Every structure is written in C-alpha cells, then in structure tokens.
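have a look at this prediction, sequence included:
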Amino acid sequence: MYALFTQVIALMRVIMRSRSEQAYLELFSFIKQLAPNLQPVRIHCDFERATINALRRTFPSSDIVGCLWHFGVCVGRNAVKKQLSQLASDNDLIHTFIRCICGAPLLPATLIEEGVEEIWTEVVASGWGETLEPLFSYFRREWLPRIQELSVFSHPERTNNCSESDNRCLANFIPQNHPNVWTLIAGMVQLEHISWSDKLTLQRGKDVQFVGRWKTVANDKRKVRLSELLNHDQITPGRFLHEASWVNQGALNHGMKLDTKNDSDSDSD
C-alpha cells in the first residue's frame, strides 16, 4: 500500500494458495526482485507469525509493527474464550480492566509491562484477581515477548486498516464469495478505475471522499496530549492506559461481539 496525502493506493495484489512462512518468503523475495532497492523503514501487518518471520528474513533492517486494531480483537476473542464477555458487558469495571489491556500497544515498548502490571494491581485490589488472572496470564505469555512489534507509540499509523479497507472495497465489486479468476479480475479493474480517478482528483488539489472521521481526529489529539504527559512523568503508565485505551475500545467490543459504543480506531489510519 502507498500513502498519497490522506489516501492509500494498492500497488500490488497477490492471490495465494498458502499462508505458510515459506509461501510468504517466496512472495516477499519476488517483490525484492522487482524492486531491489526497496528498504521500507516500517512495515505494518497483523500478528500472523508466518508473515512476520518472512518479513524479518526479507527486510532485516525494517521495523515490523503490528496492528492496534487486530490486537484489540485478539484480546476480545480471548476474553470470550475465558467466558468474560457477558461479565464485561454487565460490569463496567471489568470492561475497563480488559480495555486497558487493549491499550497496551499505545505505550512505549519499555513501559508496556509496567503499565499492564499497574492495572493488574488495581484488579487485585478490586477483588477481581481470580476472575481476570487467566486473561492477564494470556497477555504475559503471548504478548510480552512481542512488545517491540506490539508498540505503536511513536508511529503515525497505528493500524493496517487501510489494507483491510481496500480488501472490503474490492469485495464490493465482486458479487460472490470464492469468485473465478475472471470475476476477480473484473472487480480489480473496476477498483483500479476508481483509484485512477481518485489520483487525478488529488492531483487537481481536491479532496477524495472524506479525509477522516471526527472520532479519529479526537483520538489523535487525545493520544498526543497523553503521550506528552507520560513523557514528562505527569501520569503513570497505568493512568495512561485508563485514559488512552478508549482509542481501541471498538476493537475490543468487536472481538467480544459487543455493540461498539465509544471512540475507537476501527476505521482510522
């Protein structure tokens, strides 16, 4: 994906029959053959281990960063597995504690563990330690070893939702699931035509569709303000999670199959 002002343009689409690490490695190696000087500073992707391993082997100097939205969804789904979804829906305090975990990537990598453990101290003090211990253990086991790729603290993009949105746009032009190759190509042609029209519109200095929702702008301002307070030691990492994790509430609710009620980055970045 290529960012042009506030718009994102797909430079390549790949049809894959396998999602193994070897398959991704062959794909990324082919891209390197097409663009031998390609050395991306930062690569956004979801947390699929096969993808990340192949990216690290192909672009060893690039910063591999995960997706805030996908992380929140993962935590929400794990909460469902641990039978916490209904409890979180009925109990605002439980929902807040789980939401704070979902805000962990917003912290610098060096403060993620401290921030989550500060929340855990609050959980124990509130009397909900036994109930939430499995979820916090899941975070410590699965995510603490990956804090470098988890943190989006200093990155202008927090999610890879631009590529997800592009996939949804393509799906709108394809009238069926599992289309044949001709139907797929026809959908790509239609989407390419719209992308080219958008490019011409941008070159004329005009806006294409919308630049961003007001919620996205508000979330950005909130995160900047909280980051400044954190950098000046005016709030603790745990307090930062309480205040900043609203940004990812939509992802959590999506993962827990709850109605989204507040601000989130669900369709931003």
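Happy to help now that I have it.

CA only for contacts and neighbour counts going forward, please
Noted.

just give me the residue closest to the centre of this protein.
Geometric centre of the chain, nearest residue: residue 67, 2.4 Å, by Cα atoms, centre = their mean.

skip the chain neighbours and tell me the closest residue to that one.
In space, and not counting its chain neighbours, residue 67 is closest to residue 159: 4.3 Å by Cα to Cα, 6 or more residues apart in numbering.

again, but for residue 226
residue 240 (6.5 Å).

name the element that neighbour belongs to?
Element membership of residue 240 [criterion: DSSP states H and E] is helix 237-244.

what helices or strands is that helix leaning on?
Judged by 3 or more Cα pairs under 8 Å, 6 or more residues apart in numbering; DSSP states H and E, helix 237-244 is in contact with helix 92-102, helix 109-126, helix 214-231.

tilt between the following helix or strand past the second one and helix 92-102?
Sequence-wise, the next helix or strand downstream of helix 109-126 (DSSP H and E) is helix 129-142. Relative orientation of helix 129-142 and helix 92-102, computed by axes from the mean of the first three to the mean of the last three Cα atoms, to 10 degrees: 10 degrees.

so helix 129-142 versus helix 109-126, what angle?
Angle between the axes of helix 129-142 and helix 109-126 is 160 degrees (criterion: the same axes, to 10 degrees).

ok, then the element right after helix 129-142?
Later in the chain than helix 129-142, the nearest helix or strand by DSSP H and E is helix 147-150.

any chance you could list what contacts that following helix?
If you take Cα atoms under 8 Å, 6 or more residues apart in numbering as the criterion, helix 147-150 is touched by 63, 64, 65, 66, 67, 68, 105, 109, 112, 143.

how about residue 230, what does it touch?
By Cα under 8 Å, 6+ apart, the contact set of residue 230 is 236, 237, 240.

hold the first one in mind and look at this next one:
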Amino acid sequence: MLENANYIYLDGTFSVVPELYFQLYTIHVTYLNHILPAVYVLLPGKYLVAYLFFKLSYRCVCIFLGKKQCLYKEMLQEIKNLAPNFDPPNVMIDFECGSMKAIRNLFPTSNLYGCFFHLCQNIYRSATRFGLKTLYGENESFAQQIRCLPALAFLSITNVIPTFDEIKAQFPVEGEPVLTYFEENYIGVKSRLSRPRKIPKFDILLWNVNTNTLQGQHRTNNVVEGWNNRFSSLMNCSHPNFWKFLKGLKKEQSFVDAQIIQADAGARQARRREQTRRETRILNLLNGPTTTNFEKVMALAQNISLKS
C-alpha cells in the first residue's frame, strides 16, 4: 500500500503520545480514493526517531524509540528500508523545513506540496502575532484583504506575483505587517535596481494549489488532522501510558483494516455537502473567463477560512 501510493500525506500529533515521547508522526497514503494511515512513528524529540520496529499488521508499521539520534532523512530512510520501492510521486506536508528538506534529499523526483490549510493557519497566526486578531474578527473588509493572500494559491503560478503586486498596491495600512510577512516568506521581496525578487523561504511551486484544484486532488492534509482528532478521542486522555497507547493503536489499525476491505469492495469516501458546494464555487471562479485575476482572488477570499 505504501509503495504503490500516488499521494502521501505527512503530519504529527502531540497530546496522544506517552510521556517519554514528543509526537506521533504518521504517513497516510491514497488507496482506491481513500486516504489511510500506513506508517506510525513515535518521536522522542522533534528531530529524533527510533530504530525499533513493531509490526501492527501486514499493511502498516509502527516505529518506536531507540537510542540512536537522527533527522527526518534517517526516519524516511528507515521506512524505505522496510519498503524498498517506496518512492512517492506526490507528497503533501505542512511547512516544516526539516521534513521538507529530508523529502527533497531522499525523494528528489517527488512533487512536494505544502498543505493549504497550514498556509492559511500561518497567515492567521501572523495576524494574531501582530495584534490584528480583533480587527480581523470584527472588520470583514479587512479580513477579506488578509484572506486574499492565501487565495493567490489558486491562481496559475505565472499570475501569482503580478496579482500580489495589485493586492499590495491597495492593501490596508493596518495589515502591512502581515503583507510583509507573506512577501518575505512566500513571494520574495523585490530587490532594488530592478533585480529579481529574493528567493522566499517557501517557493510558490510549493504552496500553489491551482493544478491540484483543477484536477480534483486534495489541497490539504486535513484528512490526517481528522485522523489525529479521532485517535485522540480513542485515547480519551492526554499522554496515556505506553501500553494504553499501544492498545489504542492496535484498535485503530483494526478499524483501518476494515476500511481497506470496504475500499476493496468499491466503497467511496463521501464529501460533506458544504465541502462539495464550496469546491464547485471555487472551480466556477477559476474557470470563469470574464473576471480579472485580482477580482478572482477577491472572490476566492470569500470561500476561504483561515481558522478552520
């Protein structure tokens, strides 16, 4: 399942792990239009992984704490040792630089996508950090201008920077710290003397979702966030002891195995009605020939939430 997946989704969760550990890092994969967990990794620190393996089922592997320290690259290498043909064509991840670098080094031909949900969260957190949370919540016009920044991700890559310049020209003064944050990290600051923009921390190719949206692919790893929430409910406490955690993980894997059987039988994962409606609105806006890119972004911003 892991070796044959066209898309994989990486994410971590924290409160469900036993006290000795830092986070549970999971790799979910596409399987017959379902997204299911294939690997569970217990990390004792943000950059540490383990070398002891426990087989949860013939489909999934759990990796536990060992004594050797290594980075994300070594974690992925150990997984690759277990699944030699593991070479994912497409990888969805949050904007964590260490894991991104590891994926690029180990899987240089993979297409790497930043999760759109995390992009929105990062922008909202920057607004909060600059003291704009109240203004964002009370002034819809201001909030729409802020949401225009992640909405740029829906445009074709060649249209992102010209449209950003249009947004910047009329952006509210109060929001300039957020605008600067976005430009530095996701666009690249314009150099003087007509030189090219500086390279941003996160390339436009990473966070652009135009192709995935038009092709009906996922823009986020929210399905993994949903799994995190479900597993947290299964644990029903923060930082359970190791044996309770292991028992819960085995129980969860039994549920996943049942989902695999359903997928093999032709079952499909249904989207919520509101999600389907929003997707239709977004596609209508992207395919509409009569509006400018700036107008598209303003309209797309109405279909985006930065907080959920």
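Nice, thanks for sending it over. For clarity, every value in this text was computed on a predicted model and none was experimentally measured.

TM-score for these two?
Put the two chains on top of each other and the TM-score (TM-score structural alignment, normalised by the length of structure 1) is 0.83; 242 aligned residues with a Cα RMSD of 1.9 Å.

distance of the counterpart of the residue nearest to residue 226 of structure 1 in structure 2 relative to residue 241 of structure 2?
Taking TM-score structural alignment, the alignment pairs residue 240 of structure 1 with residue 296 from structure 2. Using Cα to Cα, to the nearest Å, we find residue 296 of structure 2 at a distance of 51 Å from residue 241 of structure 2.

higher neighbour count, these two?
Using other Cα atoms under 10 Å, the more surrounded residue of residue 296 of structure 2 and residue 241 is residue 296, with 23 against 14.

tell me if residue 25 of structure 2 really is in a strand.
Yes. Counting by DSSP: H, G, I helix; E, B strand; the rest coil, residue 25 of structure 2 is located in a strand.

helix or strand for residue 189 of structure 1, which one?
helix 181-203.

which part of structure 2 matches that helix?
Using TM-score structural alignment, helix 181-203 of structure 1 pairs with 242-264 in structure 2.

centre of the chain to that stretch, how far?
23 Å (Cα atoms, centre = their mean, to the nearest Å).

could I get the buried residue list for it?
245, 246, 248, 249, 252, 253, 256, 257, 259, 260, 263 (16 or more other Cα atoms under 10 Å).

mind putting those residues into a markdown table with distance to residue 126 of structure 2?
Below are these laid out as a markdown table (distance: Cα to Cα, whole Å):
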| residue | distance to residue 126 of structure 2 |
| --- | --- |
| 245 | 34 |
| 246 | 37 |
| 248 | 36 |
| 249 | 35 |
| 252 | 35 |
| 253 | 37 |
| 256 | 37 |
| 257 | 40 |
| 259 | 38 |
| 260 | 40 |
| 263 | 40 |
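
can you count the residues close to residue 272 of structure 2?
Neighbour tally, residue 272 of structure 2, other Cα under 10 Å: 8.

what residue of structure 1 takes the place of it?
Taking TM-score structural alignment, residue 272 of structure 2 has residue 213 as its aligned residue in structure 1.

wait, what's in contact with residue 196 of structure 1?
Residues near residue 196 of structure 1 by Cα under 8 Å, 6+ apart: none.

I meant to write residue 155 of structure 1 there.
For residue 155 of structure 1, no contacting residues are found, by Cα under 8 Å, 6+ apart.

how close does it get to residue 67 of structure 1?
Where residue 67 of structure 1 is concerned, residue 155 of structure 1 sits at a distance of 11 Å (Cα to Cα).

same check on residue 254 of structure 1?
To residue 67 of structure 1, residue 254 of structure 1 is 15 Å away according to Cα to Cα.

what about residue 3 of structure 1, helix or strand, and which?
strand 2-4.

what range in structure 2 does that strand sit on?
Going by TM-score structural alignment: strand 2-4 of structure 1 matches residues 29-31.

mean per-residue distance, that stretch versus structure 1.
Following superposition, stretch 29-31 of structure 2 is found to deviate from structure 1 by 2.4 Å on average (mean Cα distance after the TM-score superposition for structure 1).

which parts of that stretch are buried?
29, 30, 31.

just checking, residue 307 of structure 2 touches residue 119?
No. Residue 307 of structure 2 lies out of contact with residue 119 (Cα atoms under 8 Å); the separation is 10.6 Å.

of those two, who's got more company?
Neighbour totals were compared for residue 307 of structure 2 and residue 119, and residue 119 leads with 21 against 12 (other Cα under 10 Å).

what's the match for the more buried one in structure 1?
Residue 119 of structure 2 maps onto residue 71 in structure 1, by TM-score structural alignment.

centre of the chain versus the helix or strand where that match lies, how much separation?
With secondary structure defined by DSSP H and E, residue 71 of structure 1 is part of helix 68-81. Remark: helix 68-81 of structure 1 is offset 11 Å from the chain centroid, using Cα atoms, centre = their mean.

name the residues of that helix that are buried.
Along helix 68-81 of structure 1, these residues count as buried under the neighbour rule (16+ other Cα under 10 Å): 68-80.

with stretch 227-238 of structure 2 instead?
For stretch 227-238 of structure 2, a neighbour-count test (16+ other Cα under 10 Å) marks 227, 228, 231, 232, 235 as buried.
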